[in-house]
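Trainee: okay, sequence plus prediction incoming.
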Amino acid sequence: MSLASLVLVINCGSSSLKFSVIPRDEEMPLLSGLAEKLGLAEACITFKDSAGHKTTLALAESSHHHALSQLFAKLEAMALLPRLCAIGHRVAHGGSDFQQSVLIDAPVIARIRELSALAPLHNPANLTGINAAITLLPHLPQVAVFDTAFHQTLPPAAYTYAIPLEYQQRHQVRRYGFHGTSHRFIAAEAVKRLDLDPCNHGIIVAHLGNGSSVCAVKNGVSVDTSMGMTPLEGLVMGTRCGDLDFGAAAYIARCSEQSIEAVYKMANNESGLLGISGLSSDCRTLQEARSQGDARAALAIDVMVHRLARHIGAHLASLHRFDALIFTGGIGENSALVRELTAQKLAIFGVKLDCKKNDYLYSGRDGVISLPGSPLVAVIPTNEEKMIAEDAAAIASSLAGALS
């Protein structure tokens, strides 16, 4: 391992900062953790080492800048700071401008800031992390990895909304898709693990978590996805409604005398599994309540599964063949119930699960769960941090090569 062989991956939210220090060409971080409750008096940072031991410290200041400075002090104490070759930043929205990860410079920062209009909750927070990291470690290459980049291969028929085209041309109103880093990782892993033809395959990836989306991958390329201009469209999620008739939203605004902004907030923060169940946005809690006869919890899971199966079926129309369905994300990797109920609804496509294998796969276990004669159905854990680290390391290497 060369001296500068580590990548720091940063995922900066409005009140949190998730981080991992990952060796190049490896999967497990040497150090990871989370700074949370930033902006509040009880802000803290938690470190987890490679053995799984956790340490939590209170932050004297509750800013992202201070959280990063404490992280860098920890890295210095562990003699890891000199071994960093790059910092990779997760950025939510790259619009149609960024089709791949890029080295961060002033024009890139300016464009990410302009695109904040399309992701007001995410891009400004991502920029906070970028600016703090550049201030503290200006000599290191900083790389932006966009959630939207993988989906920039969508054809116009898939990304165009059926509204006056001027809104797309003037205001960039179109489908962008999200979870692209996860979908890209899983698409590549599926080809390797399932021995698919790299040049001739069709995969559906179901990334299911608090936020969820489906992606149709044709020969390694994203050709359709369920999220839209924002992460609100598509599947039923933890607190997001997914697809909703705009007429219903307008009616809610009129009859409840709410602004469109208030209805939008409701659709993002008070809907989905939480809104239907009235209990929780956590699928694990709802599965337990369902098993105890809670009708609303059962309905929430049924609606989520119905929407998921419907989107999978629709996305198959964008493929030339159906080789595999991959479940990933917190729910996809751990909920045998959701996988089973979804597969039952996909029987028309020949999908059949091995119930014993399906029940066995959770908590990091992975593998094929379909029966012989069925399209392959598999559980593959996602690793967005590894993907970000690989992109950042590759760009840092090319930059070093150009300077040598």
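Mentor: Good, I have the coordinates.

Trainee: could you use CA atoms for every contact and neighbour count after this?
Mentor: Fine.

Trainee: check the offset of stretch 232-241 from the chain's centre.
Mentor: When C-alpha coordinates are averaged (Cα atoms, centre = their mean, to the nearest Å), stretch 232-241 and its chain have centres 13 Å apart.

Trainee: here's the one I want to compare it with:
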Amino acid sequence: IKEKFSINEIDAVGFKTVHAKGVTGCVLLDNKVLQAMEDYRSLAPVHTDVYITAISTFQKLLTDMPLVGLFETHFHKNIPPEAYLYGIPYELYEKHGIRKYGFHGASHRYIGKRASELYDAKKVISCHLGGSSSVCAIKDGWSIDTSMGMSPQSGLLNAKRVGDLDPFGLLYLMEKESLSIDDTRDLLMSKSGIYGISGKSGDFRDIEEGMNIGDERDTKAFKTFAYYVKRYIGEYLAILNGADCIVFTAGAGENSPALRKEIVGKLNNLNIILDEQKNLQNPKEGIISSENSKIKVAVIPTNEEYIVAKEVEKFLQKD
């Protein structure tokens, strides 16, 4: 940073922070917040370790500079109790905060904002599909439900993260394979998801390449992932009571016509009609649904950095 900018040119450093116990929103990253991130480290170890290391390094390099974090959970603050509670004893929820939080907040927020600007869409289903994936139901600019739960390991299959899994299936697996908690965490976080089904890769480009030459496991991985996304779209159509727009974003969402077709190509009875030619043209940003489709389908490139920068700017003005 010191080589590329004069320190005097920088007002603050913004971070797209992920998860912290009892902390959300756009906040100053002091030692109290870092401890709260550490307290929830086991829920998002890959993300949290990197962020704590980076923030600590910046604290040493830029001693008087405000370091500000926009937590990914903040966009989901309006999710109602019926959507965020799990069926465990309520006392454990109160004691430990066991509930749905949701992630990819900056991305979904940008998609909701951009869909509103482009298409006057108030009810949006945002499909952030890539190495890390989630679906979000957005109403009037804010999340009302999302596929990820208490940790980024939940919801859709991710590149190497498990997604939804029956907890008793997991307990059974731990018993049969004599897995420790650390072994299980590693299995669910780095050996599962799309990679787990494929056996070779968690990258959609590799999966599609394998599927196109008839690889059975790559085909299963592709179709399973698409099925999960389609299932969440159906769920959020019910929760939103319809939608104005379904948006595909992030690496696979923006760049895989085959994946988009697999997800929304046969939903005519739900008033979602894909225009196959527009879809194949793979626009950087634009509509890929037919003119006869009552619900628009669009590709919009996400811009998480924009959301973080704007929120940090607001934070500085507030102070």
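Mentor: Here it is on my side, so go on. A quick note: this is a predicted structure, and the numbers were derived from the prediction, not measured.

Trainee: in the second structure, what residues pair with the longest helix seen in the first structure?
Mentor: Longest helix in the first structure by number of residues (criterion: DSSP state H): helix 295-316. In the comparison with the second structure, helix 295-316 of the first structure aligns to the range 216-237 (TM-score structural alignment).

Trainee: that stretch vs the first structure, mean deviation?
Mentor: Superposed on the first structure, stretch 216-237 of the second structure shows a mean distance of 0.9 Å to its aligned residues (mean Cα distance after the TM-score superposition for the first structure).

Trainee: list the buried residues of that stretch.
Mentor: 217-226, 228-230, 232-233, 236-237 (16 or more other Cα atoms under 10 Å).

Trainee: nearest spatial neighbour of Phe146 of the first structure, skipping sequence neighbours?
Mentor: Val91 (4.8 Å; Cα to Cα, 6 or more residues apart in numbering).

Trainee: which one in the first structure is aligned with Cys148 of the second structure?
Mentor: In this structure residue 148 of the second structure is Met, not Cys. Using TM-score structural alignment, the equivalent of Met148 of the second structure in the first structure is Met227.

Trainee: what helix or strand does that match sit in?
Mentor: Counting by DSSP states H and E, no helix or strand carries Met227 of the first structure.

Trainee: for the second structure, what spans make up the helices?
Mentor: Using DSSP H, the helices of the second structure run over 31-39, 45-61, 81-84, 90-96, 105-119, 167-177, 181-190, 193-198, 204-212, 216-240, 250-255, 257-264, 276-281, 304-318.

Trainee: how about the fourth one, aligned to which bit of the first structure?
Mentor: Counting by TM-score structural alignment, helix 90-96 of the second structure pairs with residues 165-171 of the first structure.

Trainee: what of the last one?
Mentor: The aligned range for helix 304-318 of the second structure in the first structure is 384-398, by TM-score structural alignment.

Trainee: quick one: contacts of that stretch?
Mentor: If you take Cα atoms under 8 Å, 6 or more residues apart in numbering as the criterion, stretch 384-398 of the first structure is touched by 7-9, 20, 22, 24-27, 85-90, 101-103, 141-145, 181-182, 185.

Trainee: stretch 268-279 of the first structure too?
Mentor: 232, 236-242, 280-283, 286, 296-301, 304.

Trainee: make it 6 Å
Mentor: Val236, Met237, Gly238, Thr239, Arg240, Cys241, Ser280, Ser281, Arg296, Ala297, Ala300 (Cα atoms under 6 Å, 6 or more residues apart in numbering).

Trainee: next, name the residue at the spatial heart of the second structure.
Mentor: In the second structure, the residue lying closest to the centroid (Cα atoms, centre = their mean) is His104, at 3.5 Å.

Trainee: quick check: the nearest residue to it once chain neighbours are set aside vs Ile233 of the second structure, distance?
Mentor: Distance criterion Cα to Cα, 6+ apart; nearest residue to His104 of the second structure, sequence neighbours excluded, is Glu72 at 5.6 Å. Applying Cα to Cα, to the nearest Å, the value for Glu72 of the second structure to Ile233 of the second structure is 21 Å.

Trainee: ditto for Thr146 of the second structure
Mentor: Distance, Thr146 of the second structure to Ile233 of the second structure, by Cα to Cα: 10 Å.

Trainee: now Tyr90 of the second structure
Mentor: Relative to Ile233 of the second structure, and taking Cα to Cα, Tyr90 of the second structure is found at 29 Å.
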